[in-house]
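Peer 1: Quick one, fold the following:
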Amino acid sequence: MGIKCFLMTLGKTTVEPVMTPMMNYVPEEEGDWWGTCMARWVQLKRHALGFSDFSYYFMMLPLVFSYSSSSVSRNTEGLQGFWRMLSYGTTLLIRLVNVHVLIGVLSTYGAMEAMLKLIIKLCFRGDRLPDLLFLQVGVFPKYLMIVTIFFTILVSAVFFVTYEVLLKKRVEGHAQYSLCVHWLKNLIGLALGSPVYFVMLGYAIWRAALMVLTQRSFEYHVAPKPKQAEPTQSSLAGGHDPKMA
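Peer 2: Next comes the predicted model:
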């Protein structure tokens, strides 16, 4: 919707955040671990279909140009507004590329690199020194990974400290774990689940790209999320509102 408004107003539309005291639940199937994983997969496939924004943006450009250059657009800025919108639209394309293209390419590249290394080790003779090849070409990715891990840990630590000070008591109530144990638990979970997550993320993005090429419409599925408990007769009689608990 933001891209539609941006194109229809020749780039004059802006998006402003509205800070509201609300919390968005993650996809979850109550009482079922595998169901929760599949709910996250359903949401991931739906988000990946945002790849179609590329085709919509480039499909609308000739129509917007035709309108801007016609006599109907006398009350608008005409071609000047179109070229301004086109220059501002570059930032939208960069965001779309960062969200959809780069993540999909990096995930696919990592999986293909691992497969290529395995094939080389199995098929090449030892005197061809495949380990030396891996060492020479892996210097930059290694340092890039070190920097990524460092800043990931730094950002997560800042987030947990901020969350602990500002939001935790209002959102969760009493903590079940200490801050360090909670942080370490999430770190281990990310280390174990990230490879699978990014491979499936790359697959979902490539799937969305192929669907954009081969289909004209998509079927969107909404992942299940936790439902709020229904008020009981005793809580209503006592004047207790479960929404305010």
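Peer 1: use CA for all of it now, contacts and neighbours both
Peer 2: OK.
Peer 1: ok, which stretches of this protein are helices?
Peer 2: 2-8, 33-48, 52-69, 79-96, 103-123, 130-137, 139-166, 168-171, 179-214, 233-237 (DSSP state H).
Peer 1: Could you look over those and pick the most buried one?
Peer 2: helix 33-48 (a mean of 17; mean count of other C-alpha atoms under 10 Å).
Peer 1: could you say what helices and strands that one packs with?
Peer 2: Contact analysis of helix 33-48 by 3 or more C-alpha pairs under 8 Å, 6 or more residues apart in numbering; DSSP states H and E lists helix 179-214 as its packing neighbours.
Peer 1: structure for this one too, so we can compare:
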Amino acid sequence: MITFAVLAHNEEESVAGAVAEALAAAGAGDRVVAVDSGSGDATAERAAAAGAEVISGPVGKGAAMRLAAKHAGTPWLCFLDADLVETSENIAAVLRAEALRADESVAMIVGEFSDPPPEPVLGNTIALYPALVRALFPEADGRFGRRPLSGFRVVRPDLMADVPDDFGVEAHLNLTVAVSGRPFSVTPIGMYRQRFRYKPDMGLEIGKAILDLAVSHGRVAPSARPAWDGWVASLAATMGSYRGDPGDRDAFRAHLMAAAAAPLPPTGVK
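Peer 2: Next up, the predicted model:
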């Protein structure tokens, strides 16, 4: 049995479509819930009208996911983003089928999507996350596919206990699973077109999640943490200068990758 959790913050235009996909994918004993993450529009009403159980939650993606896990009551929890504009597959159905095939030991399944052309510049995915993971968590480097920060994933509810409240949640899940040695898989889920939404703090939140784990696992000394926070803040500022204009795409990508190649601070670990 699976609980599909559609995560939505001010997604009144698209949440019904995401709920419809989940309902179409659901089988006997499955649940479809929509977590309204502090929306200020008609997201909750439209999700309910589309047939979802609606849970009112706080602002913050990780906090909404943690709340969904608390209400799940099923062996698997399938997270779905609500900002669906267009998909080539029923993503919920693809992930459900993969979960049903998985061994009981599998902790997580990450859905790897592709983008319609022109491919957007996902700065956190191609620059910030891989640079930090390569340096601090080599056991996770390159193991979570081309979209390691994908919000489309199936997880065991116990993984959600200590996730951060914000957009650092996917990085936290990846690294926690990699360090634990628990089995996981990456599966293709087809094309996914999303709305571009400017999220200036996302890079800071992802960086914080990675560095919090790095300190707790002895990969970065507490005394060295401020220098790493500064590196993240600098790269996040670079990413924040891009507002999704296709005409600026190639030049910005080159600028971003040059910034991401800046030397990382010493870890302070002997």
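Peer 1: Now the TM-score, please.
Peer 2: Between these two chains, after superposing, the TM-score reads 0.22 (TM-score structural alignment, normalised by the length of the first structure); 89 aligned residues with a C-alpha RMSD of 5.8 Å.
Peer 1: Against Gly110 of the first structure, how distant is Gly189 of the first structure?
Peer 2: Per C-alpha to C-alpha, to the nearest Å, Gly189 of the first structure is found 20 Å from Gly110 of the first structure.
Peer 1: shouldn't Ala34 of the second structure be in contact with Ile55?
Peer 2: Yes: contact criterion C-alpha atoms under 8 Å: Ala34 of the second structure and Ile55 qualify, at 6.1 Å.
Peer 1: So between these two, which is more surrounded?
Peer 2: Ala34 (31 against 19; other C-alpha atoms under 10 Å).
Peer 1: host element of that one?
Peer 2: In this assignment (DSSP states H and E), Ala34 of the second structure forms part of strand 31-37.
Peer 1: List the buried residues of that strand.
Peer 2: Within strand 31-37 of the second structure, the residues that count as buried by 16 or more other C-alpha atoms under 10 Å are 31-37.
Peer 1: Does anything pack onto that strand? Which helices or strands?
Peer 2: By 3+ C-alpha pairs under 8 Å, 6+ apart, strand 31-37 of the second structure packs against strand 2-8, helix 15-25, helix 43-49, strand 53-57, helix 61-72.
Peer 1: closest to Ala209 of the second structure out of these?
Peer 2: helix 61-72 (10.9 Å; C-alpha to C-alpha).
Peer 1: what angle sits between that closest one and strand 31-37?
Peer 2: Orientation check (axes from the mean of the first three to the mean of the last three C-alpha atoms, to 10 degrees): helix 61-72 of the second structure against strand 31-37 gives 150 degrees.
Peer 1: What angle do strand 53-57 and helix 61-72 of the second structure make with each other?
Peer 2: Going by the same axes, to 10 degrees, helix 61-72 of the second structure makes 130 degrees with strand 53-57.
Peer 1: Next, the angle from helix 61-72 of the second structure to strand 2-8.
Peer 2: Using the same axes, to 10 degrees: helix 61-72 of the second structure against strand 2-8 is 150 degrees.
Peer 1: now what about stretch 158-169 of the first structure, what contacts it?
Peer 2: 179, 183 (C-alpha atoms under 8 Å, 6 or more residues apart in numbering).
Peer 1: ok, back up a step: pick the most buried one from the helices and strands packed on strand 31-37 of the second structure.
Peer 2: Mean neighbour counts for those (mean count of other C-alpha under 10 Å) peak at strand 2-8, with a mean of 28.
Peer 1: Could you list every helix and strand that that one packs against?
Peer 2: Secondary elements touching strand 2-8 of the second structure (3+ C-alpha pairs under 8 Å, 6+ apart): helix 15-25, strand 31-37, helix 61-72, strand 76-81.
Peer 1: got the ones you listed as a markdown table, with distance to Glu45 of the second structure columns?
Peer 2: Formatted as a markdown table, these follow (distance: least, C-alpha to C-alpha, whole Å):
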| stretch | distance to Glu45 of the second structure |
| --- | --- |
| helix 15-25 | 10 |
| strand 31-37 | 10 |
| helix 61-72 | 17 |
| strand 76-81 | 17 |
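Peer 1: Go through the ones you listed and name the closest to Ala93 of the second structure.
Peer 2: helix 15-25 (4.6 Å).
Peer 1: name the helices or strands packed onto the closest one?
Peer 2: Taking 3+ C-alpha pairs under 8 Å, 6+ apart as the contact cut, helix 15-25 of the second structure packs with strand 2-8, strand 31-37, helix 43-49, strand 84-87, helix 91-101.
Peer 1: Arg153 of the second structure and Ala48 of the second structure, how far apart?
Peer 2: 23 Å.
Peer 1: Next: Gly17 of the second structure.
Peer 2: 12 Å.
Peer 1: cool, Leu67 of the second structure as well?
Peer 2: 18 Å.
Peer 1: again, but for Gly111 of the second structure
Peer 2: 26 Å.
Peer 1: Likewise for Ala34 of the second structure?
Peer 2: Taking C-alpha to C-alpha, one finds Ala34 of the second structure at 8 Å from Ala48 of the second structure.
Peer 1: Nearest to Gly230 of the second structure among the helices and strands packed on helix 15-25 of the second structure would be which one?
Peer 2: Across these, closest to Gly230 of the second structure is strand 31-37 (C-alpha to C-alpha), at 29.6 Å.
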